[in-house]
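Peer 1: quick check, what structure comes out for this input:
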Amino acid sequence: MDIDELMKRLFELYPEGYTDGFRNPFFVLISTVMSHRTRDEVTYPAARKLFEIYSTPEEMINADVGEIETLIRDVGFYRVKAGRIKEISGILLKKYDGRVPDDMESLLELPGVGRKTANCVLAHAFFKDALAVDTHVHRISNRLGLVNTKVPEETETELIKIFPQRYWKHINLLLVKLGQNICRPISPRCGVCVLNDICPKILL
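Peer 2: Okay, the predicted model is just below:
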């Protein structure tokens, strides 16, 4: 598959998709932690509601955990995540002067942060060349025949080999949008997909 042609079509389909960085690293970090096992359409309204009241690590660490739970109760495992938000805020204040670190190693030391979350922060908040692989990216990459992998970690490794570095930070946002609107897990809308003629349609 021609990678440049693939990305050209996705950029044309979602011209806002690759400039969709939230810029506030703390918001990106916390909202991505909140997004685990929760749909984006639930996560981001809850994150915005939280940040309207508590928008910094200082405010989060001083907030009552019950208040955080109430604000984010629409997301899955909200009690666990409220505790993690407090933990993360405390670590940021203690080790990083309240700032979100911009390197993979430091991000992975934060509770509830795996490679997907760390890569999202690096790509969307710091605009670094990082390739975040979530369930959408994993599924679509296999469906397109770009990779043949079992878990997102393997997909990340393989996609880094396939895509030029200049595309890495864009892949997550573009494929997530495609996965939400067209290349859905069940009943994908192949008939209206801009990749229809180049996709082998490998259904998982």
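Peer 1: alpha carbons only for contacts and neighbour counts from here, please
Peer 2: Will do.
Peer 1: give the buried residues for the helix ranked longest in the chain.
Peer 2: For the chain, the longest helix by residue count, based on DSSP state H, is helix 78-96. Of the residues in helix 78-96, 78-79, 81-93 count as buried by neighbour count, 16 or more other CA atoms under 10 Å.
Peer 1: who's in contact with Arg166?
Peer 2: Asp129 (CA atoms under 8 Å, 6 or more residues apart in numbering).
Peer 1: at the geometric centre of the chain, which residue sits there?
Peer 2: Cys120 (4.7 Å; CA atoms, centre = their mean).
Peer 1: OK, contacts around it?
Peer 2: So Cys120 contacts Val28, Leu29, Thr32, Ala130, Leu131, Ala132 (CA under 8 Å, 6+ apart).
Peer 1: what about the helices in this protein?
Peer 2: 3-13, 25-34, 40-53, 57-62, 65-71, 78-96, 104-108, 115-120, 135-143, 152-162, 168-181.
Peer 1: and stretch 165-184, how far from the chain's centre?
Peer 2: On the basis of CA atoms, centre = their mean, to the nearest Å, the separation between the geometric centre of stretch 165-184 and that of its chain is 10 Å.
Peer 1: go on, stretch 129-136?
Peer 2: 7 Å.
Peer 1: let's see this one next, to set against the first:
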Amino acid sequence: MNKEKRIEILKRFRDNNPNPTTELEFNSDFELLIAVLLSAQATDVGVNKATRKLFPVADNPQDMLDLGVDGVKDYIKTIGLFNSKAENIIKTCKILVDKYDGEVPEDREALEALPGVGRKTANVVLNTAFGWPTIAVDTHIFRVANRTKFAPGKTVRAVEDRLEKVIPSEFKVDAHHWFILHGRYTCIARKPRCGSCIIEDLCEYKHKTSDD
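Peer 2: So this is what the prediction gives:
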């Protein structure tokens, strides 16, 4: 895909959704971190259902620590991998209290050192909480980038690196939200809804459908 097509795609995404953000519900950097940690192999809808009950009880690292692993499990047991996630949340909260005065660090290395936090989670937090131009590649972004030929790559990191290279700086802060939402609602895994796609004429996917 050439540069002109990519820029037109990004412009259409921006015109359609000028202020995109995550669909996870949060009121602080800490709540965002916990929500993203919970979202691995889970839906945002499922995470939000759990955190609507969890966050009113524990909206900071110390209160979460006071709940303990079993207490956290009670609130997140509807989410996949809840046992290991509860343990990681408690370990992460202890580090936040002991090392960072209960604050979420604005630092990639520090974030990735937290239990249960990988590169993708760190990218989401850096982007959504702190406005960094990072691109967190999940299954939706990986699929859209490859299917459209916007930024093809065989691995998540390859797609991330390619997106970082080809997306102009003016679009970078919002880009990963646009791609996630496009993959979640239009360019879906089983059968893309090409008939209702705002970039269908620019997309280089060979097996387009006529369905909305």
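Peer 1: so what number do they get for TM-score?
Peer 2: Once superposed, the chains reach a TM-score of 0.93 (TM-score structural alignment, normalised by the length of structure 1), with 203 aligned residues with a CA RMSD of 1.8 Å.
Peer 1: one step back: contacts for the longest helix of structure 1, please.
Peer 2: Taking CA under 8 Å, 6+ apart as the rule, helix 78-96 of structure 1 contacts 30, 33-34, 57-58, 60-61, 65, 68-69, 72-73, 98-100, 110-112.
Peer 1: that helix relative to helix 25-34, how many degrees between them?
Peer 2: 150 degrees (axes from the mean of the first three to the mean of the last three CA atoms, to 10 degrees).
Peer 1: got the buried residues for stretch 192-204 of structure 1?
Peer 2: For stretch 192-204 of structure 1, the buried set under the neighbour-count rule, 16+ other CA under 10 Å, comprises Val194, Leu195, Cys199, Lys201.
Peer 1: and what of stretch 116-123 of structure 2?
Peer 2: So for stretch 116-123 of structure 2, counting by 16+ other CA under 10 Å, buried means Gly116, Val117, Arg119, Lys120, Thr121, Ala122, Asn123.
Peer 1: once you drop chain neighbours, what's closest to Arg6 of structure 2?
Peer 2: Phe150 (6.5 Å; CA to CA, 6 or more residues apart in numbering).
Peer 1: map the one you found across to structure 1 for me.
Peer 2: Counting by TM-score structural alignment, Phe150 of structure 2 lines up with Leu146 in structure 1.
Peer 1: how close does that match get to Asn119 of structure 1?
Peer 2: 20 Å (CA to CA, to the nearest Å).
Peer 1: and what of Val192 of structure 1?
Peer 2: Val192 of structure 1 is 30 Å from Asn119 of structure 1, by CA to CA.
Peer 1: and for Met1 of structure 1?
Peer 2: Distance from Met1 of structure 1 to Asn119 of structure 1, by CA to CA: 25 Å.
Peer 1: which ones are touching the aligned residue in structure 2 for Ala118 of structure 1?
Peer 2: Here Ala118 of structure 1 is matched to Ala122 in structure 2, going by TM-score structural alignment. Ala122 of structure 2 sits next to Arg108, Leu111, Glu112 when contact means CA under 8 Å, 6+ apart.
Peer 1: report how many residues lie close to the match of Phe150 of structure 2.
Peer 2: The tally of other residues near Leu146 of structure 1 (other CA atoms under 10 Å) stands at 18.
Peer 1: for the contacts of Cys120 of structure 1, which ones persist in structure 2?
Peer 2: Among those, the contacts conserved in structure 2 (both residues aligned by TM-score structural alignment, their matches' CA atoms under 8 Å) are Thr32, Ala130, Leu131, Ala132.
Peer 1: surely the first one meets Asn119?
Peer 2: Okay, so that is Thr32 of structure 1. No - the criterion here is CA atoms under 8 Å, and Thr32 of structure 1 misses it with Asn119 at 10.2 Å.
Peer 1: what is the equivalent residue in structure 2 for Ser55 of structure 1?
Peer 2: Ser55 of structure 1 maps onto Asp59 in structure 2, by TM-score structural alignment.
Peer 1: and for Cys193 of structure 1?
Peer 2: Match for Cys193 of structure 1 (TM-score structural alignment): Cys197.
Peer 1: cool, Glu12 of structure 1 as well?
Peer 2: If you follow Glu12 of structure 1 across to structure 2 using TM-score structural alignment, you land on Asp15.
Peer 1: including distance to Val159 of structure 2, could the buried residues of stretch 116-123 of structure 2 go into CSV?
Peer 2: Listed next are the buried residues of stretch 116-123 of structure 2 as CSV, based on distance: CA to CA, whole Å:
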residue, distance to Val159 of structure 2
Gly116, 22
Val117, 20
Arg119, 13
Lys120, 12
Thr121, 16
Ala122, 17
Asn123, 14
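Peer 1: all good on my end, thank you.
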